[in-house]
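# have a look at this prediction, sequence included:
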Amino acid sequence: MNWKSLLIGMGLGVTAGYFAAVKLQQGSHLSSEKALHMAKKSFEDKGEITGSWIHMVPEVLERYNLTYDVYRGGITALIDGMQERFEFLVDAKTGTILEVIED
C-alpha cells in the first residue's frame, strides 16, 4: 500500500465522520430552507408569493399537552390585487404547517 492511498483513505474517513456528526447534531429536523420551501408550496394556490422569511433556529411550541419543534416564518402574497401577509409555524421534523396567522 502506498502513502498516497492511505492519506486519501484517511481524508475520506475524516470527511465522512464530520458530515455524520453534523447530521446527528441536527437530529431529524428539516433544514429551515426546506421548511420554508414546503410552506411556500402550500401558499402557491392562494396567489403570487412576493416575499418570505423564516427563523433559522427552531423553537419549542407546546399545544394540547404536545411538544413540537417549530420554525417561525412568514409569507407575503399578492391575492386579488392586494398584498396579504401571513405568519406561520411549521413543524421542524415533518414540514407540516401547524398554524397560520393573517397579519
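Here it is on my side, so go on.
# only C-alpha atoms from now on, for both contacts and neighbour counts.
Fine.
# grab the nearest non-local neighbour of the residue nearest the centre of the chain.
With distances taken as C-alpha atoms, centre = their mean, the residue of the chain nearest its centroid is residue 32 (2.3 Å). Closest residue to residue 32 apart from its sequence neighbours, by C-alpha to C-alpha, 6 or more residues apart in numbering: residue 56 at 5.4 Å.
# how about the one you found, secondary structure?
Assigned by DSSP: H, G, I helix; E, B strand; the rest coil, the conformation of residue 56 is coil.
# tell me the contacts of it?
Residues in contact with residue 56 (C-alpha atoms under 8 Å, 6 or more residues apart in numbering) are 32, 33, 71.
# looking at these, which one is closest to residue 97?
In terms of C-alpha to C-alpha, no member of the contacts of residue 56 lies closer to residue 97 than residue 71, at 9.5 Å.
# structure B:
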Amino acid sequence: MKIRDFLIGVATGVAATIIIKETANRVSPYVPANHVLNNVKAAFKKEAPIDGSWIYMKTEDFYNGVTTVPVYKGGISRIMNGEMESFEFAADARSGIIVDLKRL
C-alpha cells in the first residue's frame, strides 16, 4: 500500500466524520427536554424529595444579559422542613445547564 492511498483513506474518513456530525447537529441541535428535566430533578433530590415537576417541550429564547440562548422552561416543587418550595428554571437547550432559577 502506498502512503498516498493511506492518506486519501484517512482524509476521506475525517471528511465523512465531519459531515455526519454537522448533519446530526442540524437535525437535532438540542438536548431532549426529558433529559434536562431528569438532570434538574437529580440535582434537587440531593437536598430533599421532589413533590412534582414539569417542563415545556418547546424551546423559548432567553436573554441572560449578554446573549440570547434557546432554553427549556420548567419547574420543581418539593417539601423542605415541612414547607412547600416551588422553583422555576430555564435550562440551556443545547447543553442542559440551568441558566436561570427562581424561587416562587
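Nice, I can see it. Everything quoted here is computed from the prediction, not taken from an experiment.
# before we move on, the earlier item: quick one: the residue nearest to the centre of the first structure and residue 71 touch, right?
Yes. With contact defined as C-alpha atoms under 8 Å, residue 32 of the first structure and residue 71 form a contacting pair (6.9 Å).
# overlap of the contact sets of the two?
Residues touching both residue 32 of the first structure and residue 71 by C-alpha under 8 Å, 6+ apart: 54, 55, 56, 57, 92.
# the second structure: which residue goes with the last one?
Alignment note (TM-score structural alignment): residue 92 of the first structure maps to residue 93 of the second structure.
# any idea how far that match is from residue 79 of the second structure?
Remark: distance between residue 93 of the second structure and residue 79 of the second structure (C-alpha to C-alpha, to the nearest Å) = 27 Å.
# residues contacting residue 29 of the first structure?
The contact partners of residue 29 of the first structure, taken as C-alpha under 8 Å, 6+ apart, are 92, 93, 94.
# tell me the SS of it?
Secondary structure state of residue 29 of the first structure, per three-state DSSP, is coil.
# in the first structure, point out the residues matching stretch 12-19 of the second structure.
Per TM-score structural alignment, stretch 12-19 of the second structure has no counterpart in the first structure.
# ok, and what's touching whichever strand or helix holds residue 69 of the first structure?
Using DSSP states H and E, residue 69 of the first structure maps to strand 66-79. Residues outside strand 66-79 of the first structure that contact it (C-alpha under 8 Å, 6+ apart): 32, 35-36, 40, 46-62, 83-93.
# 7 Å instead?
Outside of strand 66-79 of the first structure, the residues within contact range by C-alpha atoms under 7 Å, 6 or more residues apart in numbering are 32, 46-55, 57-62, 83-92.
# next helix or strand past the longest helix along the second structure?
The single longest helix within the second structure, with elements called by DSSP state H, is helix 3-27. Next helix or strand after helix 3-27 of the second structure toward the C-terminus (DSSP H and E): helix 33-45.
# and that next one against the first structure, how far off on average?
Aligned to the first structure and superposed, helix 33-45 of the second structure gives a mean residue distance of 0.8 Å (mean C-alpha distance after the TM-score superposition for the first structure).
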